[in-house]
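Trainee: My questions are about this predicted structure, shown below with the sequence.
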Amino acid sequence: MVLRLTCLASVAMAALVVGAPAFAQPPSPQPAPARPAEEDEDIILQADVVEEDRDSSVVTASGNVEIRVGDRTLKADRVVYDRVKQTVRAQGNVQIMDGQSQVQFADEIEADEDFRNGFATRFSSRLGPSGLVTASSAVRTDATINSLEQVVFTNCAMCEEKGYEPSWALRARRATLDQKEQMITYQDAVLEVKGVPILYVPWFAHPDPNSERRSGLLIPDVGISSKIGPFYEQPYLWVISPSEDLVISPMISTNVMPLLKLNWRKRFFSGFIQAEGSITHEQDFDSDGNKIGDNTWRSHLYAVGRFNINEDWQWGFGIERQTDDLYNRRYDIDGEDDLRGLVASQPRQLLSQVYVTGQEPDFYFEAGTFLFQGLRASDEDARIPEVLPALFVQKVFDFGANGQLATDFSAVGLLRDEPTLVTERPPLTLDTARATASAEWGSQYVVGPGFVVEPFASGRGDAYYLDDGGAAGSRTVSRFLGIAGATVSYPLISRQAGMDIIIEPIAMAAYGTPDANKLTNPNALPGDIDYGRTIIPNEDSLVFEADESNLFKPNAVSNYDLWEGGARAAVGVSASAQIGSDIELSTIVGRRWRESADPAFNELSNLREETSDYVASVRADVGRIVNVGARVRMDNELEISRLDLDASVNFWRVSGNARYFRVDRNAAGLQDEGLVWSGSFAVDDRWAAVVEQARNITQNKDIRLSLGIKYQDDCSFFMIAYERSGGRDRTLGPSESIRFTFALTGLGGFSDADTD
């Protein structure tokens, strides 16, 4: 049965029940629709049986009772509505829904007629997707505040299984749930883990899981370190506005002066800014906490911003600066390697940049200014140039069957400000400026029985301004370069039941402007300090290697300062197989030939001699179970000079990934071999053992080693791990630590710092 009861109009009530002191009717198939809440809201009542005592003006509903007032709904087994007192008493399986995804339960409640204020026994409420708060009794006032007695709160999914204990729960003598402020405060609170009390606090508060961002204390970091001693870091979140916040994190410790960390974020209509930094006034100190040198201000700043100018253009910036090379390592500050702009920094090198980009279907533009700060012991800031600026513009013209023409313009300026550097041998060019204009045409045709022919041609002009700081004087150098040739391939395809195989022989031949890398001393011999030194200084191709990724490119050098001249050719074969829907195999192998050797290229480049080493790669992807890949470089005797192996596995209870590498000669001219791997073994659905290792095999020592155990379920995460760092960087040497991490969904996370 459905009744509409006007709260303040007894005439309407009488009209619905006229004719008998009590009555009952079968329920209506559909309840009447709720109307928007107003000052005089209607009550929509639905129940199996509705009775009224006209003398006392009491309406009693029983059996699947549902009452709606505006956007609020009450469900119960039995409801008694007193029109005179304007109160509602609900009994048995009571549920109240406030229209904002908040549901409350009770055995019995007594409330005013719009359910804004009242009293409940054996009260519980759903908070967010999985949060649950229960209490022996609750008093609701001001339509938003629930005062609770004998309270339990958890964010774990509850199970009706007898004896079930949630991973964690917060018990308190009294609590207040403020729905307007979206905060829960507790008095005499105890944190329990699997029913075991582990922490007592006289007062505690946290946001309602339905809450939006709000200011308040975050979970602290507490720990002990051999570098800074026992310490305590307390973050505080200040929500300045819906689009801006600031985390202030002072840290105090026993061995060093306090450190203040800040993390500021702001979102604008067209973009965002995020900046994090820290500051302290302290001496240097080593890995054992021994202090060195004078007290001074020390700090760091990492910031990033990006803004849309319109749909196609944007600009941005990145800032990475710190006062000391080892500052971030001394205080265990993360974020050094994060991408903060157009260009990524190299390990142990900070990069600040300002840039603008624009992109359309046939046009691309980028320009930027880049400043570097070296953090390695061998870095000399005077040797590291400032890039002021770098510019690249490309326009593509599509001629359909006649191919595409890409026209480019590139310019860069590299500045150094230490004239004394010209006394070095070999001398170092201080300032370099380059402007390049180029045009590149390419097309593709299928001829004969299926040969794919891709002719290409390009022309380029370079103009350089060079300044040696007075030793050799400033000068200009220009050159005009061109290349033409073709790539031919013949893909062979075999389709079988459950398997597709493609084998594709590939050949490339081209001729380019010869002798473009002019040498300062053409008569220099290997071992001479001037051997291979070019008139145009090599600034952008210092660490370069021709491998399978650029095997068939006309000019294997992707940058500008070096040029691969004369005749060249490359031959190889590519093959792939698709087996079913999960297994994919692929490989490529080949080598490159040149008309003549060029000492301008170093041995790492694989382009110095007339014949390159063999280069190859192979990969096997077996769905999500196993992925394995290898990249290799071999000389004429098929001896391996470079090997890269990578693998990942996710099978049964084992998951992990690994990378092994070995090179006969790295960029520093030294042999290098290493292994980086990590993995986990799931003991069951929640417990797992984890391991991570980075090992320098050449030096026979671990760079990093971590062994641990972790637990994770739907509402908590716990991990304890032993970590060892074997690296040494000036005053910071090897260290060991025990790392403890504990996070509770709905309350935040706790992570202690390393115990070195």
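Mentor: Sure thing, it's come through.
Trainee: use CA for all of it now, contacts and neighbours both
Mentor: Will do.
Trainee: so which strand or helix has residue 199?
Mentor: Under the criterion of DSSP states H and E, residue 199 resides in strand 196-207.
Trainee: go on, residue 452?
Mentor: strand 451-467.
Trainee: buried set for that strand?
Mentor: 452-460, 462, 464-467 (16 or more other C-alpha atoms under 10 Å).
Trainee: next, the one to line up against it:
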Amino acid sequence: MRLVWILLALLLPQVAVAQMAATLVADDVFVEGQDRLTAQGNIEVLYQGSRLTASRVIYDKPTDRLRIEGPILITGPDGEILTADQADMDPKLENGVLLGARLVLDQQLQLAANQIDRADGRYSQLYKTAVTSCQVCAGQKPLWEIRAEKVIHDAEAQQLYFSNATFRVKGVPILYLPYLRLPDPNNTRATGLLLPRLQSSNRLGIGIEVPYYIALSDSRDLLLTPYLSSNSRTLTTRYRQAFRNGTVSVTAAGSNDDLGVSDGLRGYVFAEGDFALANGAKLRFDIQTASDAAYLSDYGITDVDRLSSIVALTKVTEDVLWSTSLSYYQTLRTDERNASLPPLVASAGLVHRFYPAMGGTLTATASADTLLRYGSATGQLGRDVTRTGGSLRYVRDWLSGTGVLVTGTGALTADVWQVNDSDQFDATIARAVPYAQVLLRYPLVRRNGRTRHVLEPVAALSWSRLLGGTPPNEDSTRPELDEGNLLALTHFPGQDAAEDGLRLALGLTWTRAGSEGVTSTLGFGRILRADADPQFTRTSGQDGDVSDWLVAGQIILPRGLTFDGRALLQDDGTTTLATARVFWNRPEVQLAGGYIWQQADAAGGRPGTVSEYSLDGTVQLTPAWDISFDTRYDIARDSPVRAGIGLGWRNECVAVSLSVSRRYATSTTLRPTTNYGLSVALQGFSANGVPRIAPTACRG
């Protein structure tokens, strides 16, 4: 804005020739003597995005001052608005006085004062000031305002400094602060207090958390969140830093509470980082640890029942992938021990693709992994296993003259296992598995106007043979038939288990893409085996010589609505697995729901039937009101798992949210917990701000 005043000075005859960049419009412009210029009547000055309007401007050359008569309106290129009744300024607007002034920042925060003093083009000092972002109507008190004896606005630092400030609600004084500093609305990253939150829990009691954000530098910040309640004293910290080649984030908390779980300090640490190294390599780590099994649940941080920490180094190019990782697992379940998970898992692998002159793709793989359990136990609870192996796979496609796509695959895997602390397996076990597969696809396409139908029958004839010993199965204990592995060489997710014999996978997929924007897919599949494989459990869908029917479908509707489902059906119509999901993603609605049913299977690690649904979402009821909800219900046990609801209201100057949540889980370490939350945000000071809403019109 200060450049506008420079341009006003350029109206003088001796400089008008040199600079013609500004535009001045006025009813009358005249010169008095040799050193006084007056412009009056509907004055408008435009320059580089700034605009000044006034009724009269007088420039006095001997004093180098501008006297401006209002009503004065100055609009800056960044959206700031300054109004005044009259002003006495230097031509650069760096120093001067404005009377009866009002400053509007980011079109939302209003600062009205009897007088504004400008200094050095950076500071605006306001006296007897009222600050609010609420609609101000004649004869009515705003919903909230801050009255201060003095306010200093630092335009460069984008900060507001209050002296002798009183916070008022509908004109009633609520809080007095001798000194207060807040960011202005244009400040996207400012040190200071963030939104406080009032919480109530039947475990922790009534408490309040007050986050304090510290911008350490352009690439580092720290968030301190003290929480005080009748049963807990907690400090949560979050440190973030951005480097030239990556980022690091560490969140930790320490609590001294009266819950009786531990006599000492409780807490947790979560840390994650991602770095791009030389030659395309990437380093990633994700560390998770907690002082006890109940801490994360007691403080509502997460409901996970196992914590995983991993450090991984990977590199991916067009034809080569290599990776190495080290993982540590910590159980929060009452029926597990860390020593037998296993807690330590190390792995390394290399994948290289080649393109032989005869066509097709040859993929070579080398890998190794180690599972370490600590403790004195033997057998499954104490054994340590190391696997080292490699594989070769050759794949080639042919397209027949009738449109049938033929894919031939040949593969060979060879592995050696070293087993310690086990009385069930030999110390060294070697195994090789050759694979062969012929896959046929015959896509059929039909068009009806702008609607397209695609019908694709598929058949995959596969063969494999186990040569050698049988290792312990650590990574394939829960195989399950689905759309992703119906046509695969092996239906086990890991490398410890492998199939033996001849099998035929059959499938049929129908896809419709309609002109009305609806896309639907329906698929069926089944596996026929020469001999039943005893490694598959009853609920995997693959026990016996004939698998269950795999049925899967999806419907994508306009306006962001999606349904999908999958089921494993036996010949008599009974099912061992059924899942369904719905998603609705619109600006005014975000909804996600799901249902799962799984039959009990002790051999598959599932002693009881699983039957539950979950539903969560957010709905914008009106521009001012929104509601959110979250629920999960265990139908098999006829018991809720969790439930929560939140209600939010906002207008142009305030946002209020109220939430209630209940966790029903019970164990030796977890207790049912009910939490209440209340937060109030004032529009105009938050660095990120609450979403804006148009103010209501004033009523006469």
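Mentor: Noted; the coordinates are in hand. These numbers come from a predicted model, not from an experiment.
Trainee: relative to strand 451-467, how tilted is the next helix or strand after the strand holding residue 452 of structure 1?
Mentor: Remark: after strand 451-467 of structure 1, the chain's next helix or strand is strand 474-489, criterion DSSP H and E. Inter-element angle recorded for strand 474-489 of structure 1 and strand 451-467: 170 degrees (by axes from the mean of the first three to the mean of the last three C-alpha atoms, to 10 degrees).
Trainee: mind listing the strands for the stretch 651-756 of structure 1?
Mentor: Counting by DSSP state E, counting those that start in this stretch, the stretch 651-756 of structure 1 has strands at residues 654-663, 672-682, 687-696, 701-712, 716-725, 735-744, 748-751.
Trainee: In a markdown table, list these along with mean neighbour count.
Mentor: Shown next, in a markdown table, are the strands of the stretch 651-756 of structure 1 (neighbours: other C-alpha atoms under 10 Å):
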| stretch | mean neighbour count |
| --- | --- |
| strand 654-663 | 18 |
| strand 672-682 | 18 |
| strand 687-696 | 19 |
| strand 701-712 | 18 |
| strand 716-725 | 19 |
| strand 735-744 | 19 |
| strand 748-751 | 16 |
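Trainee: Residue 503 of structure 1 is nearest to which of these?
Mentor: Proximity to residue 503 of structure 1 (C-alpha to C-alpha) singles out strand 654-663 among the strands of the stretch 651-756 of structure 1, at 27.9 Å.
Trainee: Kindly name the residues of structure 2 that line up with the strand holding residue 452 of structure 1.
Mentor: Under TM-score structural alignment, the alignment places strand 451-467 of structure 1 onto residues 404-420 of structure 2.
Trainee: ok, back up a step: what is the strand holding residue 199 of structure 1 packed up against?
Mentor: strand 183-193 (3 or more C-alpha pairs under 8 Å, 6 or more residues apart in numbering; DSSP states H and E).
Trainee: roughly how far out does the strand it packs on sit from the chain middle?
Mentor: Taking C-alpha atoms, centre = their mean, to the nearest Å, one finds strand 183-193 of structure 1 lying 33 Å from the centre of the chain it belongs to.
Trainee: ok, now stretch 455-474 of structure 1?
Mentor: With C-alpha atoms, centre = their mean, you get 40 Å for stretch 455-474 of structure 1.
Trainee: Mind listing residues that contact that stretch?
Mentor: 419, 422, 427-444, 475-487, 536 (C-alpha atoms under 8 Å, 6 or more residues apart in numbering).
Trainee: What subset of those is buried?
Mentor: For the contacts of stretch 455-474 of structure 1, buried by 16+ other C-alpha under 10 Å: 422, 428-444, 481-487, 536.
Trainee: so of the residues you listed, which ones are in strands?
Mentor: 431-442, 481-487 (DSSP state E).
Trainee: So which bit of structure 2 is stretch 237-248 of structure 1 matched to?
Mentor: Using TM-score structural alignment, the partner range for stretch 237-248 of structure 1 is residues 213-224.
Trainee: And that stretch, what's buried?
Mentor: Counting neighbours by 16+ other C-alpha under 10 Å, stretch 213-224 of structure 2 gives 213-214, 220-224 as buried.
Trainee: now those in JSON lines, with distance to residue 605 of structure 2 and secondary structure?
Mentor: What follows is the buried residues of stretch 213-224 of structure 2, written out as JSON lines (distance: C-alpha to C-alpha, whole Å; DSSP: H, G, I helix; E, B strand; the rest coil):
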{"residue": "213", "distance to residue 605 of structure 2": "46", "secondary structure": "strand"}
{"residue": "214", "distance to residue 605 of structure 2": "48", "secondary structure": "strand"}
{"residue": "220", "distance to residue 605 of structure 2": "46", "secondary structure": "strand"}
{"residue": "221", "distance to residue 605 of structure 2": "45", "secondary structure": "strand"}
{"residue": "222", "distance to residue 605 of structure 2": "43", "secondary structure": "strand"}
{"residue": "223", "distance to residue 605 of structure 2": "42", "secondary structure": "strand"}
{"residue": "224", "distance to residue 605 of structure 2": "42", "secondary structure": "strand"}
